[in-house]
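In: For reference, the sequence and a predicted model appear below.
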Amino acid sequence: MPSARKAGLPTVWGSLAGKTYLITGANSGTGFEAARLLLARGARAVMLNRNAEKTTAAIERLKQALGSNADVHFIRMDLGDLASVRAAAKEVLRSVPRIDALICNAAIAQVPERKLTVDGFESQLGTNHYGHFLLCGLLFERIEVSGGRIVVVASLGYKMGLRTIRFDDINWDKGYSANAAYSQSKLAQMMFAYELQDRLAAANKTGVKVYVCHPGSSRTSLITTSGGLLTRMTFWLMTKTPMVQTAEQGAYPEVMCATEDGLEQRAFYGPTGRMEFVGPVGMGTLEPYAHDKPVMKKLWDMTEKAAGLSWSL
């Protein structure tokens, strides 16, 4: 492990000139910091965000920090609307000739009351899992041609819920719990990634690497944007302690997974310090139920039908 990574700093890479990185949810938090870190190394960053106004402001901040020549672009996409995901993917294929990594960073969390996406899915599962599944599938051939990567940004929150997928009531028509629904959505993202690893290996498509990481406990707007009052207050109190790190530090795992060689795929990268909330980036604890094969396969088949996309691998 390079000494710079031991220190928690992503200073081990050289130039990323000529490389292109797509990042969902990149107008704030860890996604914004990931874009900044990649742009600072000469890469091209394409932000896939829902809010155009916030993205315009984010791009202005990046250009002020890095110079007017920073190669950053915006394609509007709402992960909670599969038609929007399809339209964004079409625009990516039209305007982005190579994809060195698709970083699935965007998320909503701890939505206090049950809401449905426009497609009828529980909002956290629909946004965090279904939207990213469809995006990855639609862009896969471009990623494969580029010899690129898929980076799924999950969460330690996958341990908070049932530790499996609630297939009999996946949209929480009964007994909705903000934390449990969020946990299921992040577990679903991880299972998608690990099942994709297996399917790529079986198809001898080893040119595309799939990595899973998490930001630990980082100062971002995720909780304040979608969480309930009690959740927001609890997190605000946490930010006053050493158990929460900066958004830039939270971006290190996804940047590492997007750029660094020699990483293991069946792994969960993130902070390795206290409770794996903060600290230097490395391989963390991966619970076996996160890659329970029968559950992963059932989830994949169900998701293909729900998203209206059948992957040919």
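Out: In hand now; what should we look at?
In: contacts and neighbour counts: CA atoms only from here.
Out: OK.
In: Show the subsequent helix or strand relative to the longest helix seen in the chain.
Out: If you go by DSSP state H, the chain has its longest helix at helix 178-202. Later in the chain than helix 178-202, the nearest helix or strand by DSSP states H and E is strand 209-213.
In: Need the contact partners of the following helix or strand past that following strand.
Out: Beyond strand 209-213 in the direction of the C-terminus, DSSP H and E gives the next helix or strand as helix 222-226. Helix 222-226 has contacts (Cα atoms under 8 Å, 6 or more residues apart in numbering) with G29, A107, I108, A109, Q110, V111, P112, T231, R232, F235.
In: 6 Å instead, please
Out: The contact list for helix 222-226 (Cα atoms under 6 Å, 6 or more residues apart in numbering) reads A109, V111, R232.
In: With stretch 141-154 instead?
Out: 98-105, 186, 207-214.
In: ChimeraX command to pick out the buried ones of these?
Out: A single ChimeraX command selects the buried members of these (16 or more other Cα atoms under 10 Å):
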select :98,99,100,101,102,103,104,105,186,208,209,210,211,212,213,214
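In: Out of the contacts of helix 222-226, grab the one that's most surrounded.
Out: In terms of neighbours by other Cα atoms under 10 Å, those top out with A109 at 26 neighbours.
In: residues in contact with that one?
Out: With the criterion set at Cα under 6 Å, 6+ apart, A109 makes contact with Y182, S226.
In: if I look at it, how far off is L39?
Out: For A109, the distance to L39 (Cα to Cα, to the nearest Å) stands at 27 Å.
In: what separates V210 from R94, distance-wise?
Out: V210 is 24 Å from R94, by Cα to Cα.
In: all helices for the chain, in order.
Out: Going by DSSP H, the chain shows helices at 3-6, 29-40, 52-66, 82-95, 123-125, 131-145, 178-202, 222-226, 229-238, 247-259, 293-307.
In: try this one side by side with the last:
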Amino acid sequence: MAEYANRENKKIKWFTDWEKSDVPADLSSKTYAVTGTTSGTGLIFCRTVANRGATVYMLNRDSERAEKALELVKAGAKDPEKVFHISCDLQDFSSVKEAAAQLTKACPDGLDVLVNNAGVMCHPNSQTKDGYSSELQVNHLSHFLLTAEVWGLLEKKADETGDARVVNHTSGASQLVFMTAFFGFKRGVNPRYFEKDMKRVGGDGFVGRMQRYGQTKFANVVFSHALATKQSKVKSLVAHPGVCTTPLTNHHSDSQSPFMTRMFKKGFDKGEQSCEDGTMGILACACLATAGSGELHGPKSFNFDGLPAKSDIKNTAMGTWFSQKPEVSVEKLWEVSKKATGAIFPFE
């Protein structure tokens, strides 16, 4: 789309200098598995670590876009033979399980970092073959399942090196769950968005879409905090990109909400940062030696742009005294996610 192409050419403000000074120059001993890498932050992430010699598994649906992304990453990789495609459709739990099985076979020595990057924003209110909201399944449920399925790989690497990680990708929209305008006084994890009744997960209007998206992004935060508190062997971190130019909102040209289309296509244009700058958060979580479990990395205080700042997930992203208590959010999310996916974590 021409409109997106014009927005995409944002000037890189911090990324070039930051990656040279902060991201390790040699990642040849590291193995990364990343979802959603055909464009946006996922593609930039893969290009950055592959350029430093890492082994990279790009988890995408089979498509021409996936093939082009694979070739693009290979072209800039220090060793193109260490970059791979794994078929993974996040709208299909069986595909996620098969992708995990392929990863397990491909990584007998373990996995250093799983980056749950893929996401859709304010997607039309559609249902997957598994029965759930497509937005919820792509943004959270399938990542919950994938993480459980490859947990053994992460633990194996943690036992060997003392440093294996899961990185989730949230956004400032996670904080919508604390706004009375969107959720009244029912702040925090709302179980109805994790049900199969599409009449209860919001409609296609502006408020309904933002409610649904906010719940999925808060789920990313809570899932990260849950992993950090339920076990200590594998590090759990979450990143946010600020507001940056990615194809995340491309489908809004066909939206039933003209206001939303105008807001995301034009309203944020001057405040957006480049996609490269927006990728610094997940790179910090996945690559920095100083990054620790239970941390949030991204523009400070959920700002639109800026260098990645480190903060505590619980204190920064899980509400205040008048909100749902963090431990309540964790247990609610854990319960509904396990029920939906059938996932089992070894540490339970």
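Out: Yep, that arrived. Keep in mind that this is a model prediction, so the values were computed, not measured.
In: Fetch the TM-score of the aligned pair.
Out: The TM-score (TM-score structural alignment, normalised by the length of the first structure) is 0.88; 302 aligned residues with a Cα RMSD of 2.4 Å.
In: Okay, buried residues for the longest helix of the first structure please.
Out: By neighbour count on 16+ other Cα under 10 Å, the buried set for helix 178-202 of the first structure is 178-197, 199-200.
In: Over to stretch 277-288 of the second structure?
Out: Buried-residue list, stretch 277-288 of the second structure, by 16+ other Cα under 10 Å: D277, G278, T279, M280, G281, I282, L283, A284, C285, A286, C287.
In: So what does Y213 of the second structure match up with in the first structure?
Out: Aligned against the first structure by TM-score structural alignment, Y213 of the second structure finds its counterpart in Y182.
In: Same check on D92 of the second structure?
Out: Match for D92 of the second structure (TM-score structural alignment): D81.
In: which residues sit in contact with that match?
Out: Contacts of D81 of the first structure (Cα under 6 Å, 6+ apart): V118.
In: deepest of the helices of the first structure, which one?
Out: Each of the helices of the first structure was scored by mean neighbour count; the highest is helix 123-125, a mean of 27, by mean count of other Cα atoms under 10 Å.
In: Distance of the corresponding residue of the first structure for N190 of the second structure relative to Q184 of the first structure?
Out: Aligned by TM-score structural alignment, N190 of the second structure pairs with R166 of the first structure. Going from R166 of the first structure to Q184 of the first structure by Cα to Cα gives 8 Å.
In: Also R41 of the first structure?
Out: Distance from R41 of the first structure to Q184 of the first structure, by Cα to Cα: 35 Å.
In: Then L82 of the first structure?
Out: Taking Cα to Cα, one finds L82 of the first structure at 19 Å from Q184 of the first structure.
In: and if you look at W172 of the first structure?
Out: 11 Å.
In: do Q249 of the first structure as well
Out: Taken as Cα to Cα, the span from Q249 of the first structure to Q184 of the first structure is 25 Å.
In: Please pull up the equivalent of S123 of the first structure in the second structure.
Out: Per TM-score structural alignment, S123 of the first structure is aligned with S134.
In: ok, now which ones touch that match?
Out: Contacts of S134 of the second structure (Cα under 6 Å, 6+ apart): S126, Q127, T128.
In: Mind doing that once more with 8 Å?
Out: Q91, H123, N125, S126, Q127, T128.
In: same check, this time on N49 of the first structure
Out: T24, G25, A26, N27, T55, F74, I75, R76, M77, D78.
In: again, only this time at 7 Å
Out: Counting by Cα atoms under 7 Å, 6 or more residues apart in numbering, N49 of the first structure makes contact with T24, G25, A26, N27, I75, R76, M77, D78.
In: In this model A35 seems to touch the second one, though I could be wrong.
Out: Going back to what we said before, that points to G25 of the first structure. No - under the criterion of Cα atoms under 7 Å, G25 of the first structure makes no contact with A35, lying 10.2 Å away.
In: Would you format the contacts of N49 of the first structure as JSON lines with distance to E60 of the first structure and neighbour count included?
Out: Formatted as JSON lines, the contacts of N49 of the first structure follow (distance: Cα to Cα, whole Å; neighbours: other Cα atoms under 10 Å):
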{"residue": "T24", "distance to E60 of the first structure": "18", "neighbour count": "25"}
{"residue": "G25", "distance to E60 of the first structure": "16", "neighbour count": "25"}
{"residue": "A26", "distance to E60 of the first structure": "13", "neighbour count": "29"}
{"residue": "N27", "distance to E60 of the first structure": "11", "neighbour count": "27"}
{"residue": "I75", "distance to E60 of the first structure": "15", "neighbour count": "19"}
{"residue": "R76", "distance to E60 of the first structure": "16", "neighbour count": "19"}
{"residue": "M77", "distance to E60 of the first structure": "19", "neighbour count": "25"}
{"residue": "D78", "distance to E60 of the first structure": "21", "neighbour count": "21"}
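In: Mark which of the residues you listed are part of strands, please.
Out: Counted as lying in strands by DSSP state E, out of the contacts of N49 of the first structure, are T24, I75, R76.
In: The first one maps to what in the second structure?
Out: In this case it means T24 of the first structure. Counting by TM-score structural alignment, T24 of the first structure corresponds to T35 in the second structure.
In: looking at it, that match is touching L59, isn't it?
Out: Yes - here T35 of the second structure reaches L59: they are 4.6 Å apart, a contact under Cα under 7 Å.
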